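1. Structural data only, the sequence is not supplied:
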């Protein structure tokens, strides 16, 4: 079987490593327990998280043991990494609900049966810590001067960094130490924004246990402009189908920039790399075929083949007269509403296409709204029953988001 490290390198995942040759050799000679952390700041994973899930799946397929560490304890403090201001504090009850939801989601993609892999909440050991003992036993291994050079702290110095957040690095490092003691965990994986925390955790294991520990980070999923991929004008692309229907996920990937196709195929599918390179090299109208394959393959991984086929059919239906449109997101509404007439802005907000009438108005003014394929320029437009064709009305927001109204 191919060394998992070589697979990750070939597919373009790896950004930084603590000890490249040692990690590769370790993954070659034994089944390694490794971990990745997920802070439950929301009740669903989003597209950006899925790079981490894909790495863990590649690693488990190669015979290594994943620990999906749910940060029920660390979420009560908040990770300052990549943030320009302090995170909003969640209640313990909300954190617990989110943690359970994330555990259930991650378990769909990884075997976390307690032998081949583990799902663990760091609240188990962090909630009951005695602060004085923790500072005496763990804090003594950390240099404040060194911590302040870490990017996650440096970027916050001008706007202010709370002492609460300053503890986060100690807590995440302690997670690695605890997992090493309990499961002989030797490797921490994370997004590139976690590099400082990962270095700190590996260093703590070496200091306390006098044993080797390693870390590596992988690329964040970004657009050609360098922005995090997975964000739209209406928010994140969520794994939860109730937050982002499979069709919307499919459409998002179907419409990514041409320059991102090869990289995204490598990171978010299991297609062989020779096929990834072939698809990524297509030009002109041909590249759309590659995007369709990307959208289908990823939607299949997240939601299953049946939902991927439905999303694919729904996408094709938008460009085919008389095709089945049943899988496009739709809402049944009372016909009497449209006999009286309802403002387009109100309708878009009621359907959840926009968060407010103000947002809907801006989109109309910018030419970003169409009704039945006709661009709307008048934000005062009223939608009546006369606008419906065979009891159906299609609203398009931007290039990618469609919603059908039925009466």
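-> Good, I have the coordinates. Treat the numbers as computed from the prediction; the structure is a model and nothing was measured.
2. hey, let's count contacts and neighbours off CA atoms from now on
-> Fine.
3. residues making contact with stretch 77-85?
-> Stretch 77-85 is contacted by residues 86-87, 89, 151-153, 155-156, 159-161, 164-165, 167-168, 193-194 when judged by Cα atoms under 8 Å, 6 or more residues apart in numbering.
4. try stretch 107-116
-> Contacts for stretch 107-116 (Cα under 8 Å, 6+ apart): 53, 56, 57, 60, 64, 65, 66, 67, 117, 118, 119.
5. Identify each buried residue in it, please.
-> 110, 111, 112 (16 or more other Cα atoms under 10 Å).
6. Second structure for comparison follows:
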């Protein structure tokens, strides 16, 4: 399937500046195109993924992706989608965030070969520009009325917008012009909230580049959930790409818990499965939803892409162990992931705890009497094995790698004992 047709089938295209011209240039030549992200944190989250994965689809068809991390724009703050001013970050914080995000982008793109991705930082060209040059050579070409007509700015006029954030759209326009001039970059991709910034870039290219210069913009729709709740959020917050913030197991669980109403759309948006494979999974959702084949495929594809095959297999192993209750074969590292959010209690390593005393101390059972009842009734398991002896004392063998004991009370209530 032709690239733009595939993007349309997947529902990925929201707006294009010139649909016919984009189709013509893509059919005629291999182009350079870019997408950017501002380093507002030291990790991207899954809300950042769709534009970059779309950029990767272009790379798979032989085009060259330029991946921009906004070391300069990150110091200013994009007013898009914000009702109030952002808190400014220090240069040191932004530089740290840039280095972290670069490592994540390097996992998504191929940087080798004829159309290997290029990674750039707009601080390299914007950071050294003095204010007079910016005002005379750049600002002169963008009218105030033109900027006031942009939704991102117009929406902030009532609540207020600083001159700093007011100029953000010009800084991003400079990026597009710089990449057009130095890398022959002809297309910018961004989320639907970036339309105003993208078209400002096209305006700057039209006015400052040689006559006949042509560039284009394409935006991606906002990812939504069928139930109206925000995509990419869980009870514990955003789903991050950084495994220290969101473990691969949690990442896998986020995708595998996708609702039937959303899973086919997400397969189209986020995975590189073919149309035939996705249509087969869609049929499975309709005819055998209980098997959750589509959710499993989505979770596997996304976890493998962001965290690699080893982390995917680890996430599957943890999931199966928790589902079956057979947790004794988990490693300490896997327990740390899978039991990150369960209630925990720390005992001294040398303590040989009587199980009844431990249940009360860890607040697993409210009293010794209840603890003894729970044990003798078979409601307590250590590392997946039932214990029915109320006088039982924990042994070294009960401490997985000397670090953890997993206690389950009832069918689903897990507790983590740390040493």
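-> All right, it came through fine. Keep in mind it's a predicted model, so treat the numbers as computed, not measured.
7. Any chance you could compute the TM-score here?
-> The pair, once superposed, lands on a TM-score of 0.82 when counted by TM-score structural alignment, normalised by the length of the first structure; 364 aligned residues with a Cα RMSD of 2.9 Å.
8. Let's see which of the contacts of stretch 107-116 of the first structure end up in helices.
-> Mapping the contacts of stretch 107-116 of the first structure onto helices (DSSP state H) picks out 53, 56, 57, 60.
9. ok, so of those, who is nearest residue 176 of the first structure?
-> Distance to residue 176 of the first structure, by Cα to Cα, is smallest for residue 56 among these, at 16.6 Å.
10. wait, isn't the closest one in contact with residue 66?
-> Yes: in terms of Cα atoms under 8 Å, residue 56 of the first structure counts as a neighbour of residue 66; the distance is 6.4 Å.
11. For the two, indicate the residue with more neighbours.
-> More crowded of residue 56 of the first structure and residue 66, by other Cα atoms under 10 Å: residue 66, with 28 against 23.
12. residues in contact with the more buried one?
-> With Cα under 8 Å, 6+ apart, residue 66 of the first structure has these contacts: 33, 34, 35, 36, 56, 59, 60, 112, 116, 117, 118.
13. Tell me which helix or strand the residue opposite residue 160 of the second structure in the first structure once aligned sits in.
-> Aligning on TM-score structural alignment places residue 160 of the second structure opposite residue 160 in the first structure. Assigned by DSSP states H and E, residue 160 of the first structure falls within no helix or strand.
14. neighbours around residue 160 of the first structure, how many?
-> 13.
15. can you check residue 348 of the second structure too?
-> 9.
16. likewise the one 10 residues further on?
-> For residue 358 of the second structure, the count of nearby residues is 20 (other Cα under 10 Å).
17. Tell me if it really is in a helix.
-> Yes: assigned with DSSP: H, G, I helix; E, B strand; the rest coil, residue 358 of the second structure falls within a helix.
18. Would you mind measuring from it to residue 415 of the second structure?
-> Using Cα to Cα, to the nearest Å, residue 358 of the second structure is found at 11 Å from residue 415 of the second structure.
19. Now do the SS call for residue 396 of the first structure.
-> Using three-state DSSP, the structure places residue 396 of the first structure in strand.
20. hang on, isn't it packed against residue 402?
-> Yes: using Cα under 8 Å, residue 396 of the first structure is in contact with residue 402, at 4.5 Å.
21. still on that earlier bit, which one of the contacts of stretch 107-116 of the first structure has the most neighbours?
-> Within those, most neighbours by other Cα under 10 Å means residue 66, with 28 neighbours.
22. Need the counterpart of that residue in the second structure.
-> Alignment note (TM-score structural alignment): residue 66 of the first structure maps to residue 65 of the second structure.
23. tell me, how many neighbours does residue 295 of the second structure end up with?
-> Residue 295 of the second structure: 27 neighbours (other Cα under 10 Å).
24. That one is in what secondary structure piece?
-> Per DSSP H and E, residue 295 of the second structure falls inside helix 293-307.
25. mean deviation of that helix from the first structure?
-> Average distance, helix 293-307 of the second structure versus aligned residues of the first structure after superposition (mean Cα distance after the TM-score superposition for the first structure): 1.1 Å.
26. so that helix aligns onto which residues of the first structure?
-> Per TM-score structural alignment, the counterpart of helix 293-307 of the second structure in the first structure is residues 289-303.
27. quick one: contacts of the matching stretch?
-> Contacts for stretch 289-303 of the first structure (Cα under 8 Å, 6+ apart): 239, 241, 246, 249-256, 261, 264-265, 268-269, 279-280, 282, 305-309, 311-312.
28. Report the buried members of the residues you listed.
-> 239, 246, 249-254, 256, 261, 264-265, 268-269, 279-280, 282, 307-309, 311-312.
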